[in-house]
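J.: with the input below, show me the fold.
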Amino acid sequence: MERVLIADDHPLVRDGLRTVISVAFDQADLFEASSVAEAVEIVDREGDFDLVLLDLNMPDARGFSGLTLLRERFPALPIVMVSAELDGHVVNAAISNGAAGFIPKSLKRSQIVAAIQSILAGNVYIPEDYGPPSIAAAEMDELRRRVATLTPQQRVVLKLVVAGKLNKQIAHELDVSMTTVKAHVSAILAKLNVYSRTQAVILANKIGFEAA
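T.: Here you go, the predicted structure:
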C-alpha cells in the first residue's frame, strides 16, 4: 500500500490528483494538506510516506522554500513538485533543490500515473523535452562541498552504496549493526540533500566520488 500526501492549496487540484491516484493505486492511503505547515504537521503525526506531491506555489512558501523546509525536516522523504508552470529553469531548480521529480499539472492522467510509478521505483522524473539538468562548475563545487561534509565512516558507507551493496551486506562488511548502517545512510542523504540511495549514487558518480 502506498501512502501519499497531496499538498496543494486548491481543493479542485487535490481532488483531481486524489482521483488519479486512487484509480491507479486502489490500495493507496491518501492524505491532503492545504499548506506547507499542514504538510509538516501530517508527516510528523503520521510518520513515513512513500510520496509527497507538493504544489510549487503554496500560500505559506516562496519559491522552493516549502521544498527546502520539508527536505530539511524529512531528508528521506520523496517530494515531487507539481506545478502549472513549466519552465526549464524551474524544473532544473526543483531537482537541484532535492525534488524527486517535477510533474506539470498539464500532463494527461496516464502520464501522471507513469511519472508517479517511476518515482516510486526510485527514479527522478523530469518531463519530456526537459533532459537532466546540466551541471555548471559552481554546482559541481557545491556537490563536492556536500560530500566533503561526510565523516570518514559515512564516506566508506557511501562507497559501498555506490557499489550496489544492501544495508545487510554493508553491516556484515563493516561489522556493525543494521541500525548503525541505516543511521549512516540517513545522515548521508541529509548531507547530500537527496531523498534516495539512487540519487546519492547519481550524485557521487557525477563528481567521481572516492571514499579515500
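J.: for the rest of this, base every contact and every neighbour count on C-alpha atoms.
T.: Noted.
J.: the chain: strands as residue ranges?
T.: Secondary structure of the chain (DSSP state E): strands at 3-7, 29-33, 51-55, 79-83, 101-104.
J.: which of these sits most buried?
T.: Greatest average neighbour count among the strands of the chain goes to strand 51-55 (a mean of 26), per mean count of other C-alpha atoms under 10 Å.
J.: for that one, what is the distance to the chain centroid?
T.: 10 Å (C-alpha atoms, centre = their mean, to the nearest Å).
J.: now for it, which elements pack on it?
T.: In terms of contacts (3 or more C-alpha pairs under 8 Å, 6 or more residues apart in numbering; DSSP states H and E), strand 51-55 is packed against strand 3-7, strand 79-83.
J.: can you list contacts of that strand?
T.: 2-9, 67, 77-83, 120 (C-alpha atoms under 8 Å, 6 or more residues apart in numbering).
J.: show me where the protein has its helices.
T.: Taking DSSP state H, the helices of the chain run over residues 11-24, 36-46, 65-73, 88-96, 109-120, 137-148, 152-162, 167-174, 178-192, 197-206.
J.: how about TSV for the ones you listed, with distance to Val52 and mean neighbour count added?
T.: TSV is the format used below for those (distance: least, C-alpha to C-alpha, whole Å; neighbours: other C-alpha atoms under 10 Å):
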stretch	distance to Val52	mean neighbour count
helix 11-24	12	15
helix 36-46	9	16
helix 65-73	10	19
helix 88-96	14	17
helix 109-120	10	17
helix 137-148	24	14
helix 152-162	25	19
helix 167-174	25	15
helix 178-192	17	18
helix 197-206	17	17
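J.: to check against the first, give me the structure of this:
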Amino acid sequence: MRILLADDHSLFREGLLHVLKELGTEPDVVQAADYPGALEVAERNPDLDLALLDLNMPGLDGLTGVRTFRGRFPLIPVIVLSASESPEDVRQALEAGVLGYIPKSSTAQVMLSAIKLVLAGGVYLPTLLLAHEGVTQASPPPRQTSVTGRRGTRGLTERQLQVLALLAEGKPNKVIARTLDITEGTVKIHLAAIFQTLGVRNRTEAVIAAQEMDLAPYRLTG
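T.: Model (predicted):
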C-alpha cells in the first residue's frame, strides 16, 4: 500500500506517520510539503492508494489545491487534513470530490478509523459537520451484514429517506441535490449516514436495502 502524505508542517507529518503504522500492513508513505510537491510526487507514483492532503499548503490556495489535485488524479482517493473545522470548508471539500475530511484536532484513533474507512471504500465525515447538518450519527456497521429481511425505516431521518428514495430510482448525486434543493456535498453527507445506519458499504447495497423498505411516501419524482 502506498500513501501520499502532504503537509507543510514536518512535525505533523512525523506524528501521522506513527498513526499510519497502525493500519496493519505498514504502508509505503511518500511525502510532500506543498501542493506543487504533492502533484509532482503523485505524478511519479501512479500506484498511490490514498492521498492525505493538508487543506492549506504553500503553492495553491486552499480548495484550489484540492480541486487541482483531484482534476489531475481523479482515481486517487483523497482525504483532507485541516486545522479548519468550518462546516463550509468540509462541504466544499466534499463537493471537490474528497472522500474524507479529518480535523487536525481529532485523536489519533479517530484519524486511523477515518483512514481505514476511506480505504475500505467509505466516506468519512467529522462529527462537527454531522451535527451542523442535523444528520444522525450512526453506529459503525457490523463486519458482516445482510440486507435480507430488513423492514421499516431503520431510524433514518425524513431527509435521509428522501435521499434514499431518489437513490433507489437511480438518480445521481447531482439530480438528488437539485430535486431536494441541497448541495451535492450535503447529499454525500446524507449518503454516508445512510450507509452507516443500514450497515451497507455502497450505493448498490443501499438500493437493495431500499427495495425492502416502504419508501413510497418519500418518492418525489414521477
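J.: hang on, the earlier thing: just put the helices and strands packed on strand 51-55 of structure 1 in TSV and tack on distance to Pro127 of structure 1.
T.: Formatted as TSV, those follow (distance: least, C-alpha to C-alpha, whole Å):
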stretch	distance to Pro127 of structure 1
strand 3-7	19
strand 79-83	11
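J.: looking at those, spot the one closest to Glu46 of structure 1.
T.: Relative to Glu46 of structure 1, the nearest member of these by C-alpha to C-alpha is strand 3-7, separated by 9.9 Å.
J.: just the angle between that closest one and strand 51-55, please?
T.: Angle, strand 3-7 of structure 1 to strand 51-55, by axes from the mean of the first three to the mean of the last three C-alpha atoms, to 10 degrees: 10 degrees.
J.: re the thing from before, make TSV out of the strands of structure 1 and add distance to Arg18 of structure 1.
T.: Shown next, in TSV, are these (distance: least, C-alpha to C-alpha, whole Å):
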stretch	distance to Arg18 of structure 1
strand 3-7	8
strand 29-33	7
strand 51-55	11
strand 79-83	13
strand 101-104	15
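J.: against Ala193 of structure 2, how distant is the closest residue to Ala32 of structure 2 other than its chain neighbours?
T.: In space, and not counting its chain neighbours, Ala32 of structure 2 is closest to Ala6: 4.5 Å by C-alpha to C-alpha, 6 or more residues apart in numbering. The spacing between Ala6 of structure 2 and Ala193 of structure 2, counted by C-alpha to C-alpha, to the nearest Å, is 28 Å.
J.: wait, doesn't Met178 of structure 1 sit right on Gln169?
T.: No: between Met178 of structure 1 and Gln169 there is no contact under C-alpha atoms under 8 Å: 9.3 Å.
J.: mutual contacts of those two, please.
T.: With C-alpha under 8 Å, 6+ apart, Met178 of structure 1 and Gln169 have no common neighbours.
J.: rewinding a little: in CSV, list the helices of structure 1 along with distance to Leu53 of structure 1.
T.: Converted to CSV, those look like this (distance: least, C-alpha to C-alpha, whole Å):
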stretch, distance to Leu53 of structure 1
helix 11-24, 9
helix 36-46, 10
helix 65-73, 10
helix 88-96, 13
helix 109-120, 9
helix 137-148, 25
helix 152-162, 27
helix 167-174, 28
helix 178-192, 20
helix 197-206, 18
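J.: please report how far Val29 of structure 2 lies from Arg159 of structure 2.
T.: Using C-alpha to C-alpha, Val29 of structure 2 is found at 40 Å from Arg159 of structure 2.
J.: an error on my part: the question was meant for Arg203 of structure 2.
T.: Per C-alpha to C-alpha, Arg203 of structure 2 is found 17 Å from Arg159 of structure 2.
J.: also Lys21 of structure 2?
T.: From Lys21 of structure 2 across to Arg159 of structure 2, the span is 39 Å (C-alpha to C-alpha).
J.: now swap in Leu5 of structure 2 and tell me
T.: Going from Leu5 of structure 2 to Arg159 of structure 2 by C-alpha to C-alpha gives 36 Å.
J.: same thing with Ala120 of structure 2?
T.: Distance, Ala120 of structure 2 to Arg159 of structure 2, using C-alpha to C-alpha: 26 Å.
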